[in-house]
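Q: Sharing a sequence plus its predicted fold:
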Amino acid sequence: MNASTTDLPNLRATPGQLALAETIREGKPRQSNGAIAKVPASCYTDPAHFEREKAVLFERLPQVLCPSALLPKAGMAVPHDATGRPLLITRDDQGTAHVFLNVCRHRGTRLVEGDDIQCAKRLVCPYHAWTYKLDGRLLALPRPETFPEMDKSDYGLVELPSLEAGGLIWFAPDADADFSDARLVSEDFSAFGMDDSFLFRRKTHTVKGNWKLIMDAFLESYHVTRLHANTIGPFFKDGVTAGDEIGPHSRSAVGRLEEMEGIDLADMDAMRRIITFAYQLLPATVIVPSPDYVNVMVLMPQAHDLTLVDDFMLIREEPTTDKARDHWERSWNLLDGGVFASEDFRAAELGQQGLESGAVPELTLGLLEGGIARFNQIVEDHLRPR
């Protein structure tokens, strides 16, 4: 962490984070069932299976849309199209985040064009200049006398259910979506200081692979010292791993046991130097806190073999010196350009190519890869008719 963060509040681990850390220190990680697991390759290659996932997971469940830091101030709005529907994320004058359909209620025109962040107190439709506040209310329209007896309160933007917690903005297409598990897991992200983070960088990657192949890379540590041998592998060993679930969400931790002596594990900054957490949020978000920054990767499946990955790098505060900016730029290039793009995402693409060949009818998962089997089971449980 750079020196300018010394006046920031000391962060404390949640009970769940602390329990995983203590499990690692005691050398007693949660054991697998002691057997090799199998996952059918069709879960990654069958378009019909993907359509079921899309209908159940991505049309019903709450899902992360972006970090709160994407809209750090009141009076901001940004279009978002990659979920398959035209969305508009806003932060109104009171600082409250909203997720709307980016559609004017007059004639259905796209309200905000492009994909850049807008700084404005109101949104004006480019077609007929119907004007909305950032809380979605219809504020004014030209020639109102030509719409006799129209109640403007009936023509606000269509808002989707959303939640802002732990430095993340969640949304759900389903009006009856339950955000309770999202609230619960968000307590961990507040412990990482994500509520008040600064967005240093963002990049959207196109990965020619199934979305679960990308998730899988963050559900096991078996590959780290091998696939990442030339990047982050030297910082890891085949060490002690522990994991659990928070509702449908997975949480894992890899610790360097030899460095844990005398560490106050409740002190988040101290713990992050020796334990690497990773979160896999159903349906498709990965959060990886490094010692002094956090990567949030939102996966947006486009087809069974095509996924967009929105990678955000969050730091504690905006850098104010060239030295600090250079530090964070090197960290960003290491993970986004090296570890993720060139290694994890490339491995997913190569895996997709191999599975599509039919040579491997099912994935064979060892005892260090139990997280993949558990995640696939969670997905399959959601796909069962209820």
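A: All right, it came through fine.

Q: From now on I want contacts and neighbour counts done on CA atoms only, so please keep to that.
A: Fine.

Q: Most distant residue from the centre of this structure?
A: Note on the chain: the largest C-alpha distance from the chain mean falls to Glu145, namely 46.3 Å (Cα atoms, centre = their mean).

Q: Using the three-state scheme, assign that residue.
A: helix (DSSP: H, G, I helix; E, B strand; the rest coil).

Q: Check Phe100 too.
A: With three-state DSSP as the criterion, Phe100 reads strand.

Q: Now it. Nearest residue, chain neighbours left out?
A: Glu159 (4.2 Å; Cα to Cα, 6 or more residues apart in numbering).

Q: residues touching Val360, list them.
A: 41, 354 (Cα atoms under 8 Å, 6 or more residues apart in numbering).

Q: which secondary structure elements does whichever helix in the chain runs longest contact?
A: With secondary structure taken from DSSP state H, the chain has its longest helix at helix 370-383. Counting contacts by 3 or more Cα pairs under 8 Å, 6 or more residues apart in numbering; DSSP states H and E, helix 370-383 is packed against strand 37-40, helix 47-56.

Q: Ok, which of the ones you listed comes nearest Glu261?
A: Closest approach to Glu261 among the helices and strands packed on helix 370-383 (Cα to Cα): strand 37-40, 34.5 Å.

Q: coming back round to it: please tell me how far the residue farthest from the centre of the chain sits from Asp151.
A: For Glu145, the distance to Asp151 equals 12 Å [Cα to Cα, to the nearest Å].

Q: neighbours around Pro144, how many?
A: 11 (other Cα atoms under 10 Å).

Q: Kindly report the same for Asn376.
A: For Asn376, using other Cα under 10 Å, the count is 16.

Q: and if you look at Asp116?
A: Neighbour tally, Asp116, other Cα under 10 Å: 11.

Q: next one: Glu261
A: 8.

Q: can you confirm it is in a helix?
A: No. Assignment of Glu261 by three-state DSSP gives coil, placing it outside any helix.

Q: Identify the residues contacting it.
A: Glu261 neighbours (Cα under 8 Å, 6+ apart): none.

Q: Distance of it relative to Thr14?
A: Counting by Cα to Cα - Glu261 and Thr14 are separated by 20 Å.

Q: mind listing the helices for the stretch 101-250 of the chain?
A: 180-191, 211-216, 224-227 (DSSP state H, counting those that start in this stretch).

Q: Show me which residues of the shortest one are buried.
A: Buried positions in helix 224-227, judged by neighbour count with 16 or more other Cα atoms under 10 Å: 224-225.

Q: returning to that earlier point: of all the helices and strands packed on helix 370-383, which lies closest to Phe236?
A: strand 37-40 (24.8 Å).

Q: How about residues contacting the helix or strand following the closest one?
A: On the C-terminal side of strand 37-40, the nearest following helix or strand under DSSP states H and E is helix 42-45. The contact list for helix 42-45 (Cα under 8 Å, 6+ apart) reads 49-50, 210, 212-213, 304-305, 352, 355-356, 361-362.

Q: The structure to be compared is supplied as follows:
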Amino acid sequence: MASPACAATVSGAPFAAMDFPLQPRRPTPGQRALAEALARGEAMMGEGIEQLPAATYTDPDRFAAEMRLFRTLPQLVAPSALLPEAVSAVAHDGYGSPLLLTRGADGRAHVLANACRHRGTRLVDGDEVVGAKRIVCPYHAWAYKPDGELSGMPRAECFPGFDRSANGLRAYPSAEIGGLLFYAEDEQADFSDLRALEPDFDAFGMAGLHLYERRVHDVAANWKLIVDAFLESYHVQRLHAQTIAHFFADGITVADRVGPHQRAAVGRAALLERADLDDMASLRRAVTFTYALFPASIVVVSPDYINLLVCMPQSVGRTLVEDYMLIPEPPQTNEAAAHWQKSWALLDGGAFGTEDFGAAARCYRGLASGTIETVTLGTLENGIADFHRRIDAALAR
């Protein structure tokens, strides 16, 4: 199964990585197994050419069917680091439903409907985190606690017989797993496959990271074209020639799956020979791990920071992608501030924001023109074919 090589990492040395005091952690058996395969010089490749109908990316009916996956499966909404403090909240609209992400006084995260139970008024606007000891409706001042409990109603006597305890904000199924917050619209959604990845996320110390920056990109492309870029390494030496290509060997990747989610690794055997495979900080200097969380979120683990790319389809040819960059601690020096700004600009402004997303938009324009009927995938792109088979299987259930 081929996989991504799409993050700044190691070829001779990590790009400008600083020596931050990362907490000592051990890789999981699965992470170590991938690193050992890289050290042996293994590369996972497909057995032959595969093809996909171009309509897979352009057919509105196909897109409508795929949206069921986003309604029934758990979706990544944000890193825990977006809400580092108790009694805080932030609005989130990317998946089409007005959501309110909150953290209660007890530290627990919640995903609530951003709509007052009185008249449906939106409670919180904007994309900035706000204090939420009391979430007060701007229309009639109904008040809610950060766990959604209705705590106050002006002129309560005007609502005789109203059961306040049964009229808190709608709460969606949610789970905070390894420093990531997931939600689902389906009450029966199963989070167990994601929980199976929690040891991997804990090995990176994800829950203790600081949110350096986040940005939403509006990409004129089908959502699968964006995910596809992180499931193959064939493009890296070509598309990323001006940014990150020199950090990677051409097409040397290994990958496996945890449930429907792909876990991949890319690196250099020479560096792995000197790496301590029992120490995560040492391993991250030699290997970049990338997780494609089914259906549409990507976690890219660079030597000293992590990017989350959350793809949120808006239409068949438009996708919002929120990029979060997580770092070990807030910048303490001018040198650290410059390092993180360079890292952010290289990926969010370059490799991801300009190159990957730009390529996805160009692909969509070509496919939507009807010029070609099939998409051809080579042996370095078999991760894409596998991804599309998993989509087909999920839609068939």
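A: All right, it came through fine. The structure displayed is predicted, hence computed values, not measured ones.

Q: coming back round to it: how about the residue farthest from the centre of the first structure, what's its partner in the second structure?
A: Using TM-score structural alignment as the criterion, Glu145 of the first structure maps onto Glu157 of the second structure.

Q: any idea how far its match is from Tyr139 of the second structure?
A: Distance of Glu157 of the second structure to Tyr139 of the second structure, computed by Cα to Cα: 18 Å.

Q: now Met312 of the second structure
A: 30 Å.

Q: Quick check on these two: which one has the bigger neighbour count.
A: Comparing Met312 of the second structure with Tyr139 by neighbour count (other Cα under 10 Å), the higher total belongs to Met312, at 23 against 13.

Q: Ser165 of the second structure - how many residues pack around it?
A: Ser165 of the second structure has 9 neighbouring residues, counting by other Cα under 10 Å.

Q: same question, Val90 of the second structure
A: Residues near Val90 of the second structure, counting by other Cα under 10 Å: 22.

Q: Aligned counterpart of it in the first structure, please.
A: With TM-score structural alignment as the criterion, Val90 of the second structure pairs with Val78.

Q: what sits against that match?
A: Val78 of the first structure neighbours (Cα under 8 Å, 6+ apart): 71, 88-90, 115-118.

Q: Ok, Val56 of the first structure next?
A: Val56 of the first structure touches 382-383, counting by Cα under 8 Å, 6+ apart.

Q: Kindly recompute the last result at 7 Å.
A: Leu383 (Cα atoms under 7 Å, 6 or more residues apart in numbering).

Q: for Ile89 of the first structure, same thing?
A: So Ile89 of the first structure contacts 77-79, 98-100 (Cα under 7 Å, 6+ apart).

Q: one more time with 8 Å, if that's ok
A: 77-80, 97-100 are the contacts of Ile89 of the first structure under Cα under 8 Å, 6+ apart.

Q: and what of His205 of the first structure?
A: His205 of the first structure neighbours (Cα under 8 Å, 6+ apart): 308-311, 341.

Q: Per the alignment, it pairs with which residue of the second structure?
A: Here His205 of the first structure is matched to His217 in the second structure, going by TM-score structural alignment.

Q: distance of the closest residue to Gly152 of the second structure other than its chain neighbours from Ser192 of the second structure?
A: Of all residues not flanking Gly152 of the second structure in the chain, Ala143 sits nearest, at 4.8 Å (Cα to Cα, 6+ apart). Distance from Ala143 of the second structure to Ser192 of the second structure, counting by Cα to Cα: 34 Å.

Q: Repeat that for Ala393 of the second structure.
A: Counting by Cα to Cα - Ala393 of the second structure and Ser192 of the second structure are separated by 18 Å.

Q: and if you look at Phe387 of the second structure?
A: According to Cα to Cα, Phe387 of the second structure and Ser192 of the second structure sit 20 Å apart.

Q: which one of those two has more residues nearby?
A: Phe387 (22 against 11).

Q: Map that one across to the first structure for me.
A: Per TM-score structural alignment, Phe387 of the second structure is aligned with Phe375.

Q: related to what we said a few turns ago, could you export the helices and strands packed on helix 370-383 of the first structure as CSV, including distance to Val254 of the first structure?
A: Below are these laid out as CSV (distance: least, Cα to Cα, whole Å):
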stretch, distance to Val254 of the first structure
strand 37-40, 21
helix 47-56, 30
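
Q: Tell me which of those sits nearest to Thr5 of the first structure.
A: With Cα to Cα as the yardstick, what comes closest out of those is helix 47-56 (41.5 Å).

Q: immediately after that closest one, which helix or strand?
A: Following helix 47-56 of the first structure toward the C-terminus (DSSP H and E): strand 63-67.

Q: so that next one corresponds to what in the second structure?
A: Aligned using TM-score structural alignment, strand 63-67 of the first structure spans residues 75-79 in the second structure.

Q: what's the average per-residue distance for that stretch once overlaid on the first structure?
A: Once fitted to the first structure, stretch 75-79 of the second structure is off its aligned match by 0.6 Å on average (mean Cα distance after the TM-score superposition for the first structure).

Q: ok, and what's touching that stretch?
A: So stretch 75-79 of the second structure is contacted by 92, 179-184, 297, 308, 310, 324 (Cα under 8 Å, 6+ apart).

Q: Which two among those are spaced furthest apart?
A: Ala184 and Tyr324 (20.2 Å).

Q: any idea where the strands of the stretch 151-300 of the second structure begin and end?
A: Using DSSP state E, counting those that start in this stretch, the strands of the stretch 151-300 of the second structure run over 174-177, 180-183, 210-219, 253-258, 261-267, 287-293, 297-301.

Q: how close does Arg52 of the first structure sit to His304 of the first structure?
A: From Arg52 of the first structure to His304 of the first structure the distance is 11 Å (Cα to Cα).

Q: Those two: which has the busier surroundings?
A: Relative neighbour count places His304 above the other of Arg52 of the first structure and His304, with 23 against 14, counting by other Cα under 10 Å.

Q: Please check the contacts of helix 42-45 of the first structure and keep the buried ones.
A: 50, 210, 212-213, 304-305, 352, 355-356, 362.

Q: export the residues you listed to TSV and tack on distance to Leu227 of the first structure?
A: Shown next, in TSV, are these (distance: Cα to Cα, whole Å):
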residue	distance to Leu227 of the first structure
Phe50	27
Asn210	19
Lys212	18
Leu213	15
His304	24
Asp305	22
Gln352	17
Leu355	19
Glu356	22
Glu362	21
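
Q: Looking at those, spot the one nearest Leu18 of the first structure.
A: Lys212 (28.1 Å).

Q: any idea how far that closest one is from Thr6 of the first structure?
A: As for Lys212 of the first structure, its distance to Thr6 of the first structure is 39 Å (criterion: Cα to Cα).
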